[in-house]
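Novice: quick one, what's the 3D model for this:
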Amino acid sequence: MPIDPLPLAQALLRADSVTPARGAVFDVLEDALAAAGFTVTRFLDGEAPDGPVENLLAVRGTGGPHLAFAGHVDVVPAGSGWTHGAFSGTIEDGALVGRGAVDMKGAVAAFAAAAAATGDLPGTTSLIITGDEEGPAVHGTRALMRHMADAGVRPDLCLVGEPTCVSRLGDTIKIGRRGSVNIWIDVPGREGHVAYPHLADNPVPRLVRLLGAIDAVVLDAGTAWFDPSNIEVTTVDVGNPATNVIPSAASARLSIRFNDLHRGDALVERIRALAAEHAPGATVRGVVSGEAFLTEPGALSAIVSDAILAETGSEPALSTSGGTSDARFLRALCPVIEFGLLNATMHKRDEAVPVEQLRSLTRIYEGVIRRVAGIAQLQS
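Specialist: Predicted coordinates:
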């Protein structure tokens, strides 16, 4: 049963699904996928405040190769000042407007439509859809991966539909992502009157020395596929409203984006060693959001590139730029790359995708499915 990606995208947009998402937006997607021959499973994971999160796994076909499409239907809060309602799914000047049009309900609708158009092909197609990508990402794709392991579902190739393109549809494929780690530093002191410093212990100079040492660190010069890793100080605080009080503590937070020369836990230990040297007594706590990964150019990137070339007449660039995505988890299952719409309006007011780009993306995804099915035919 064919699916028109435009009304499906509109229906998804009209289902308010600020993260953590559940309910109506999954009803819309399940109805469309069930009509296209998919077996759909939905489940909730987690508790408040970060949950419960709803997740969906849809599978159709048997045998290999198994192509999975991964994405999310949760969105960031709409904010104010929209020309039309953020969840109205309005079409204006040839573009579909709404929170999630680009990131990434448009791509979900496009792949669902492409899958519906290719239902008679050999092999297996699946959709791995979470309601927890824009949030903590604790109860989403990782929970789906556990569910898939229990069900014996393991894809051979995975395409994540995040918005990857910069200036025109098809100009960029992401074949990897840098890792991300956040680090909290707390330097203890002893409060006192500024006129009697010998009765106090000011933690600020120690924190300043530590931050100077951190700022001098050069992690690397980059690699063939990755930019240099970078450490950024994102906040410094002493919580001191007075002008005549030496504070009792000083704190800072770092964000490190790193390439595949590093591991997140090793970077935390490196900062901890600097803290021991320059700010004795400081505590350092790190949380690794994801490790860097690279899917070397190969069969999957060639399939997607060929489908893009056939639709647009241009070959895409292969990139590892940008932030993190759920590909950082899915890489543990199989080769994974990302390709979707233009990212210019994601998370912005009046987020929008031109209708023709939505249809063009659908044709590209259909081309990917058909090319993967061609591999299955060769193997049969």
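Novice: alpha carbons only for contacts and neighbour counts from here, please
Specialist: OK.
Novice: can you give me the buried ones in the host helix or strand of residue 29?
Specialist: Here residue 29, judged by DSSP states H and E, is contained in helix 24-35. Across helix 24-35, burial judged by 16 or more other C-alpha atoms under 10 Å covers 25, 26, 28, 29, 30, 32, 33, 34.
Novice: can you classify the residue nearest the centre of the chain by secondary structure?
Specialist: Central residue of the chain (C-alpha atoms, centre = their mean): residue 325, 2.0 Å from the mean position. Per DSSP: H, G, I helix; E, B strand; the rest coil, the secondary structure class of residue 325 is coil.
Novice: from residue 344, how far out is residue 167?
Specialist: Computed as C-alpha to C-alpha, to the nearest Å, the residue 167 to residue 344 distance reads 8 Å.
Novice: neighbour count winner among the two?
Specialist: residue 344 (16 against 12; other C-alpha atoms under 10 Å).
Novice: in a helix, that one, correct?
Specialist: No. Assigned with three-state DSSP, residue 344 falls outside any helix and is coil.
Novice: now it, nearest residue through space, not along the chain?
Specialist: residue 166 (6.8 Å; C-alpha to C-alpha, 6 or more residues apart in numbering).
Novice: what is the neighbour count of that neighbour?
Specialist: 13.
Novice: just checking, it touches residue 345?
Specialist: No. Assessed by C-alpha atoms under 8 Å, residue 166 is found out of contact with residue 345, at 10.4 Å.
Novice: what residues sit buried inside stretch 135-144?
Specialist: Those would be 135, 137, 139, 140, 141, 142, 143, 144, for stretch 135-144 by 16+ other C-alpha under 10 Å.
Novice: for the fourth one, give its distance to residue 326.
Specialist: To residue 326, residue 140 is 9 Å away according to C-alpha to C-alpha.
Novice: the last one too?
Specialist: Between residue 144 and residue 326 the distance, using C-alpha to C-alpha, works out to 11 Å.
Novice: second chain to compare with the first, below:
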Amino acid sequence: MSRTLHLAEQLISRASATPDDAGCQDLLIARLTPLGFSCESIVSGPEHFRVTNLWAKFEGFKPSAHAASTQAAIESIANPDNAENSAKTLVFAGHTDVVPTGPLEQWHSHPFMPSHRAGNLYGRGAADMKTSIAAMVVAVEEFLAAHPRPALSIAFLITSDEEGPGLDGTVVVCNQLKARGEVLDYCIVGEPTSVKNLGDMIKNGRRGTLSGKLTVKGVQGHIAYPHLAKNPIHLFAPALAELVGTQWDQGNDFFPATSWQVSNLHAGTGATNVIPGDLVVDFNFRFCTESTPESLQQRLLAILSRHQFEYDLKWTLGGLPFLTTPGTLVDAVRGAILAETGVQTELSTTGGTSDGRFIAKVCPQVIELGPVNATIHQINECVAVSSIDPLKNIYKGVLERLAGLA
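Specialist: Sure thing, here's the model as predicted:
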């Protein structure tokens, strides 16, 4: 059996629904420690929602330019923390937690008992994203076996709180890394980004998300006496039409235009003869780098003010947009995909948010790359067995390119 497939099955067999890591990270630590990784477990969150995070790092080295003599080279190796000799750092990021299984009786096999059918590996987390983590680990094992002292530092940032609130996962680790001055140069997040074939799409950015809960205040009353009431639905309707018709920005070469959408709208007591006293509207901006949370808030408030009704509004910023333009990491990823699969990958910033939004605050180049995403979060989640080792080879190819070995 493929070592990558075997590790993926071991991870899938652990019932690690958010925030329970269920021993997945211990398994990774057991694989990484013998390679020379320093492994740190960072536990966060309240007692009822304890999150386990793993930060593991292998220090590479890069002899300084003046290390012409053998002795100078030895000294540079012996002092890897010297800024002149420090290697750039590639982080592999991912999550061991998975979404709930849904009704077990609808699965063709138990979601935490990995199984094979028609060339696919089935199990919760097979695509999102335990196969990616397994491929990352085995890629590093093979890379370090061939290049034990690479001119590249390698790290893993793994959390058990990506599918949940995300308050005590990657963001906590990133804040700690920033506080202690840890320098990160490149990051690959193992999100399932492929659409039809492995490597056909990678994410070089994601849109930001800004949500609001708007309460439009009216006056409740009998529907037969509207002059004694004030209908908040009628008050809001013209503003809704304006909001829907507003173009918030034009987008750019990497992002579509910012979109505003209503997700929930609620008013009334359930009775058909009562004008409601208030209207609650839940809405969300998915915004690109052409807009900021502040600019969107200001423009929306201006629209509400023009329609002159009383309201309360609460904002929640879920994440800022991030973008990695073509450069060192994008080139390395594209080259590794092409060499392994022959596919010319497409850059994309579509889809929902990911932990890349936190990592981008402390790392200038962040890319998401993983298996086909057709079954993620679904009953009978699966990944093609034939794609597992090629994914490992792509990750290994990126390591080789960033280390100057390919």
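Novice: give me the TM-score for this pair.
Specialist: Scored by TM-score structural alignment, normalised by the length of structure 1, the superposition of the two chains gives a TM-score of 0.94; 373 aligned residues with a C-alpha RMSD of 1.7 Å.
Novice: surely residue 122 of structure 1 meets residue 377?
Specialist: Yes. Between residue 122 of structure 1 and residue 377 there is a contact under C-alpha under 8 Å: 6.9 Å.
Novice: and those two? which has more neighbours close in?
Specialist: Between residue 122 of structure 1 and residue 377, residue 122 has the larger neighbour count (other C-alpha under 10 Å), namely 22 against 14.
Novice: three-state assignment of the nearest residue to that one once chain neighbours are set aside?
Specialist: Residue nearest to residue 122 of structure 1 in three dimensions, not counting chain neighbours: residue 373, with 5.7 Å by C-alpha to C-alpha, 6+ apart. Residue 373 of structure 1 carries the three-state label helix when classified by three-state DSSP.
Novice: could you report the neighbour count for the alignment partner in structure 2 of residue 243 of structure 1?
Specialist: Using TM-score structural alignment, the partner of residue 243 of structure 1 in structure 2 is residue 272. The local packing of residue 272 of structure 2 (other C-alpha under 10 Å) involves 10 other residues.
Novice: what about residue 272 of structure 2, distance to residue 167 of structure 2?
Specialist: Where residue 167 of structure 2 is concerned, residue 272 of structure 2 sits at a distance of 42 Å (C-alpha to C-alpha).
Novice: equivalent analysis for residue 290 of structure 2, please.
Specialist: 26 Å.
Novice: mind listing the helices for the stretch 1-150 of structure 2?
Specialist: Secondary structure of the stretch 1-150 of structure 2 by DSSP state H, counting those that start in this stretch: the helices cover 3-12, 24-32, 70-78, 131-146.
Novice: out of those, nearest to residue 177 of structure 2?
Specialist: helix 24-32 (18.9 Å; C-alpha to C-alpha).
Novice: what's the mean distance for the closest one versus structure 1?
Specialist: In the superposition against structure 1, helix 24-32 of structure 2 averages 1.9 Å from its aligned positions (mean C-alpha distance after the TM-score superposition for structure 1).
Novice: and that helix, what does it pack onto?
Specialist: helix 131-146 (3 or more C-alpha pairs under 8 Å, 6 or more residues apart in numbering; DSSP states H and E).
Novice: quick check: next helix or strand after the helix it packs on?
Specialist: Taking DSSP H and E, what comes next after helix 131-146 of structure 2 is strand 153-159.
Novice: what span of structure 1 is that next one aligned with?
Specialist: Against structure 1, strand 153-159 of structure 2 falls on residues 124-130 (TM-score structural alignment).
Novice: the aligned partner of residue 314 of structure 2 in structure 1 and residue 49 of structure 1, how far apart?
Specialist: Matched to structure 1 by TM-score structural alignment, residue 314 of structure 2 sits across from residue 285. Per C-alpha to C-alpha, residue 285 of structure 1 is found 22 Å from residue 49 of structure 1.
Novice: higher neighbour count, the two?
Specialist: Higher neighbour count among residue 285 of structure 1 and residue 49: residue 285, with 14 against 7, using other C-alpha under 10 Å.
Novice: quick one: which helix or strand includes that one?
Specialist: strand 283-290.
Novice: check residue 310 of structure 1 too.
Specialist: Assigned by DSSP H and E, residue 310 of structure 1 falls in helix 299-312.
Novice: that helix aligns to what range in structure 2?
Specialist: Taken onto structure 2 by TM-score structural alignment, helix 299-312 of structure 1 occupies residues 328-341 there.
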